[in-house]
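Chemist: Sequence and predicted structure below; questions after.
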Amino acid sequence: MVWHEETEFEGNGHEFFLFEDHTASWVDSFITALDKGGPVLSSAPAEVLDHLRACRPHQMRERAWLVMYYSIILSMVSSSDPTNQSTKRKLRYNLWLALNDPRLFLEPSEANIQALTMLACHVEEFTTPTLCWMLATTACRMLQALGVNHRRLDPQTRERRVMMFWHLNLLDKALALIFGRPPTFHRAMSREIPLPTLAQLLSSQAQHNPTKAPRLFETHHFYQKLFLTRIMADIWNCLYEDAAPDHSRIEVVNQELESWYRQALQLLEAAALAEKPFLDARNAASIDLELHSLSFMYEYLRILLARSSSHMRTQCIESSKRMLHLLEHMVSESGELYNGIDWQLLCGSFTPFLELFGEIVSNGKGGSQETQDALAAMEQLPVFLGKMSSRNSLAAKLERIAVVFVQHAKSLMHPQGMLFIFAPWTSQQATNHTFWAEDQASNDAIDSRIPAAAWPDPWQSAGNMLHWDAFFTHAIAPAISGQPQVHENSVQTADLETWTSNFFGDAVFDWMGWDSQDFDFNLDGT
């Protein structure tokens, strides 16, 4: 979590930073973002907007709107001006002050649910995997406490709650599969609570955005993602609630997933073909991004199923390659708020990445065409993380880890004369340095720079290092005295086989456990 040191703001006490020069444009951006978030998000009351325009945040009684305001503005600044650390630091401080109200977490209300969901999903400069999970879980519990489909609710409230449920259900199931934690909503709820119809989604969209033409593609895209949550619940049940993998059941669920994807893609491609001629370049690019995100999620879910079945190993590897190659299309240039959850992109991408790494560890010697293709797909991840690092502190850390894995995969494919270098270098720096010395003279030259006693051994202490979350932690360790850390790749075959077997049984990384041990963010985002 991004903590702040109170001593850094002694002169400000516990007052909000006001940003008078930016207030008018920021309030307009806030209104626009809420409109674009419909039907899930409600428009802000007039009283809230009056306080924001008059720079009176301390007078707002319902802090949920203040949390949403600073969440949206911080996300916007992070995308449009990522190097503006001073403004981002002050916005984070304001967000902490807005959150300093226990009613946000203890009193169920629709505004509180919206605020917690907004913060969990779209404020990468503020949240970590653990905080994202805790906020989303609290929001789901609040909705259960309020009631979703009860007869005592009037029709308008019931329809609004149903819409909130399906949005939260999508978040709940996605985070459960990414973080390996049980979902909050039981899968029976998605069978009992009806899906919103396309007519309801279009009608609700018109209420939030009456002056613009209906966004037909976005409506269809949102509906297909809501429908997918039912399959995601079946996938969770299939993978985690059975005592042992049921291969026949896995194949049935996989067929359901494939059937959904074929129909959804056909429908959305037709909607995109009809709508894109009437859009500007930015909105047309947003449609392309959403199409890629649909394929990205499909491949991810297929990998989770395929890696659990011994009969689907080939499908797992092929989907892993396709998913990683999709990353080059997954970075939004528009800076829009609703382009998906970054935890899905950052953490989910490591599942195919590590599947391919395990495949190279097992079969990589000699550099066959299959392993070359696997390596080419792996190389997409550090490039993607480098692009994301300006707006997400976790991406910067994960980029360094991905570089280490890629270089180690290369050393396994070409073991003769290779040196394995542990260095917290970015992918851009990696292209400007020679990681591998292919002759003994070069090896000796590198060896002379660092004492042998200082070399880290990634395979030492088998009880600690054969588990790949320990390898993650080791890969991100800072270099000694600012120099690249060099180690001869002398790992024994038996060690690799043991590590690989452990790896294949543990491909869902414990992001929240790793985050609590290794995240050390300061207020300035470092």
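Modeler: Sure thing, it's come through.

Chemist: Please count neighbours and contacts with C-alpha atoms only from this point.
Modeler: Fine.

Chemist: Can you tell me what sits against stretch 113-128?
Modeler: 1-2, 40-41, 64-65, 67-68, 71-72, 74-75, 78, 92, 131-133, 135-136, 138-140, 142-143, 168, 337-338, 340-342, 391-394, 515, 525 (Cα atoms under 8 Å, 6 or more residues apart in numbering).

Chemist: next one: it to chain centre, how far?
Modeler: Mean-position distance between stretch 113-128 and its chain equals 12 Å (Cα atoms, centre = their mean, to the nearest Å).

Chemist: Okay, buried residues for it please.
Modeler: Buried residues in stretch 113-128, counted by 16 or more other Cα atoms under 10 Å: 113-128.

Chemist: Among these, name the ones in helices.
Modeler: 113-122 (DSSP state H).

Chemist: Kindly reformat these as TSV containing distance to residue 363.
Modeler: Formatted as TSV, those follow (distance: Cα to Cα, whole Å):
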residue	distance to residue 363
113	48
114	48
115	48
116	45
117	43
118	44
119	43
120	40
121	38
122	40
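
Chemist: Second structure for comparison follows:
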Amino acid sequence: MTEILAPYACDNCRSRKVACSRGRPGCLRCKDENVACNYSRSGVIRRNRKRKHETLVANQSSPNTPGGSGRPPGAANDSNLQSHLATDIAMTHERLNGVDYSKHIPLGALSSLSEACAAVWHDASEFEETGNGFFLFEEHTVAWVDSTAFVAALDKGRPLLNSAPLEVLDHLRECRPDQVHDRAWLVMYYSIILSMISSTDPTNQSTKKKLRRNIWLALNDVRLFLEPSEANIQALTLLACTVEEFTTPSLCWMLATNACRMLQALGINHRRLDAQTHERRVMLFWHLNLLDKGLALIFGRPPTFHRAMAREIGLPTLEQLYSYQSQATSAGAPGLFGAHYFYQRLLLTRIMSDIWNCLYEDAAPDIRSIEVASEELKSWYRQARELLEAAAVTEKPFLNARSAASIDIGLHSLRFIYLYLLILLARFSSQMRTQCIDSSKQMLHLLKYMVVDFDEPYISIVWQLLCGPFTPFLELFGEIVSNGKANPEEKQENLAAMEQLPVFLGRMSSWNSLAAKLERIAVAFVQHAKSVMHPQGTHAGEAAPGLSIPNGALPDPWPSTGNILHWDAFFNHAVTSPVSGPPQTGNYDAQTIDLEAWTSDFFGDAMFDWIGWESHI
């Protein structure tokens, strides 16, 4: 049915932009002036519009009618919606043409058009198409959900990760991801599965591509980013930490920052919180604080949590950390080494805050503050190493070979982090230059013990493992190419340490795609360092001895050093050119001056700007 609506004004009143009584056959104003009263339109044809609640009732009672939940999406439906929207736009334009704006008549017309737009935006078929867009993996789902990956990973993550509700597990087992209302659990589920596939079957690109799409679909809910909840915090943190197949440096940074802000919004030490919630929030804070400070020092971005928060919020006790069951003994006893390890890592976050503060808060690093932070770091490491070595000796006899090897990785990981932080401090002090070079060589030689898979509990941030070694790597590279009068034996030692990085990345690349990409960059630096040390021993298109070049054939020769005086040109060429040609010919001392100018600009802080240059990785 349709209704005939009287026009808003006659032609005479509309042209004069005055109010009209809209009478037939003549309005009052036209009668008083004794002029002809004409209407250019006989009326406005408008379709009968149901109210929103009537539409919802009709959709629920008749699922097969147009607009109902059972209607299959198609071109006819899209055409119908577009036709209705076009009619509403035309009608609104006519109703706004020549009316008296003083009476606010346009508001009603615009409101009608707004409802039409909302009907198109919130069409039920759009949600149905999104829900059915998940790849289901019916042949793998039961194994993935239960002991193989998802449930096991959540159990290992306790108390930092909560167990999934039974309803969520049932929906996942029955391949009904669209019925999981809290999308945070879908993000965690597909993130864990993608990490597992990347580690166990890295060449399975088809499955990994489908899982990445499922993660995007699960993230297609603004509540994940705007509604603070513990489940949302855990989902964002898990995605940022462990899923390098999906995240980029900037995305990792944004996810971690958002998770930290959500926890601040929820509150940690509020008196209204019950004891169990308070304890869980404290554990979440320290887990996020560990992530926050680690990413800040790796990516060169300010931390989210102020360092005062770590002193205001009490550390969890060792008893609370015993629930971390990643390293249980064969008799089922708590993993004491794991509890002590993470307790020492939490203590270290306070020192990391001080390191960031003394290096980046002021215009220039204060040498005295650097020395104080360095001594504080060394004191922490001595105590932590003694305690963890004693715990390892006590616990290893009760563990199987894999668990015992994991404890060794934990000890190496602790020293790895300590050396990295020491290098960050030492490179700003001329008095600690020798210590910086020695620590850089030690850290790179330590990489041979750090080849791990995604299931390793003592490697909490994949970015720390893969990106952190580039800081000592670039320190040694700068020492080789800028110090032309250095002892040849020292240069050879520095080069030998540098060669550990591409070897490490090559071994990690079998289950980590980011490592494979970074390996090409590391090879480019090593080859260029070799060409500087042995200018007659390396030629364009020919690999220097001692290092295999991936991906077969070599590209064009490395450009002349004089043309690479800034980060942009060098980095872009490093990505595409995994081998260098000979440096500039001529006087070696003159060449050294050019390299010093280059490295002075190139190594602003001897760190890659991973976020700024992620598109090249």
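Modeler: That came through fine. Since the structure is predicted, the reported quantities are computational estimates derived from the model, not experimental observations.

Chemist: Just the buried residues out of the contacts of stretch 113-128 of structure 1, in PyMOL syntax.
Modeler: Filtering the contacts of stretch 113-128 of structure 1 down to the buried ones (16+ other Cα under 10 Å) takes a single PyMOL command:
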select buried, resi 1+2+40+41+64+65+67+68+71+72+74+75+78+92+131+132+133+135+136+138+139+140+142+143+168+337+340+341+342+391+392+393+394+515+525
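
Chemist: tell me the helices in the stretch 251-400 of structure 1, going along the chain?
Modeler: Assigned by DSSP state H, counting those that start in this stretch, the helices in the stretch 251-400 of structure 1 fall at 281-306, 313-325, 342-346, 350-363, 369-378, 380-388, 393-413.

Chemist: Out of those, flag the one nearest residue 56 of structure 1.
Modeler: helix 393-413 (30.9 Å; Cα to Cα).

Chemist: After superposing, tell me the mean distance of the closest one to structure 2.
Modeler: For helix 393-413 of structure 1, the mean deviation from structure 2 after alignment is 1.4 Å (mean Cα distance after the TM-score superposition for structure 1).

Chemist: what's the following helix or strand past that helix in contact with?
Modeler: Following helix 393-413 of structure 1 in sequence order, the next helix or strand is strand 419-422 (DSSP states H and E). With contact meaning Cα under 8 Å, 6+ apart, strand 419-422 of structure 1 is reached by 404, 407-408, 411, 435-437, 443, 475, 479, 484-489.

Chemist: one step back: just send the helices of the stretch 251-400 of structure 1 back as JSON lines, with distance to residue 431 of structure 1 too.
Modeler: Shown next, in JSON lines, are the helices of the stretch 251-400 of structure 1 (distance: least, Cα to Cα, whole Å):
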{"stretch": "helix 281-306", "distance to residue 431 of structure 1": "27"}
{"stretch": "helix 313-325", "distance to residue 431 of structure 1": "19"}
{"stretch": "helix 342-346", "distance to residue 431 of structure 1": "22"}
{"stretch": "helix 350-363", "distance to residue 431 of structure 1": "20"}
{"stretch": "helix 369-378", "distance to residue 431 of structure 1": "15"}
{"stretch": "helix 380-388", "distance to residue 431 of structure 1": "11"}
{"stretch": "helix 393-413", "distance to residue 431 of structure 1": "10"}
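
Chemist: between the ones you listed, which one is nearest to residue 332 of structure 1?
Modeler: Shortest separation from residue 332 of structure 1 across these is recorded for helix 281-306, at 7.3 Å, computed as Cα to Cα.

Chemist: how big is the offset of that closest one relative to structure 2?
Modeler: When structure 2 is overlaid, helix 281-306 of structure 1 sits 0.7 Å from its aligned residues on average, using mean Cα distance after the TM-score superposition for structure 1.

Chemist: and the angle from that helix to helix 350-363?
Modeler: Using axes from the mean of the first three to the mean of the last three Cα atoms, to 10 degrees, one finds that helix 281-306 of structure 1 and helix 350-363 are set 50 degrees apart in direction.

Chemist: Just give me the neighbour total for residue 443 of structure 1.
Modeler: Per other Cα atoms under 10 Å, the neighbour tally for residue 443 of structure 1 reads 17.

Chemist: I meant to write residue 203 of structure 1 there.
Modeler: Residue 203 of structure 1, neighbours per other Cα under 10 Å, totals 15.

Chemist: show me what contacts the aligned partner of residue 431 of structure 2 in structure 1?
Modeler: By TM-score structural alignment, residue 431 of structure 2 lines up with residue 311 in structure 1. Shown in contact with residue 311 of structure 1 (Cα under 8 Å, 6+ apart): residue 247.

Chemist: quick one: residue 311 of structure 1 and residue 12 of structure 1, what's the gap?
Modeler: From residue 311 of structure 1 across to residue 12 of structure 1, the span is 62 Å (Cα to Cα, to the nearest Å).
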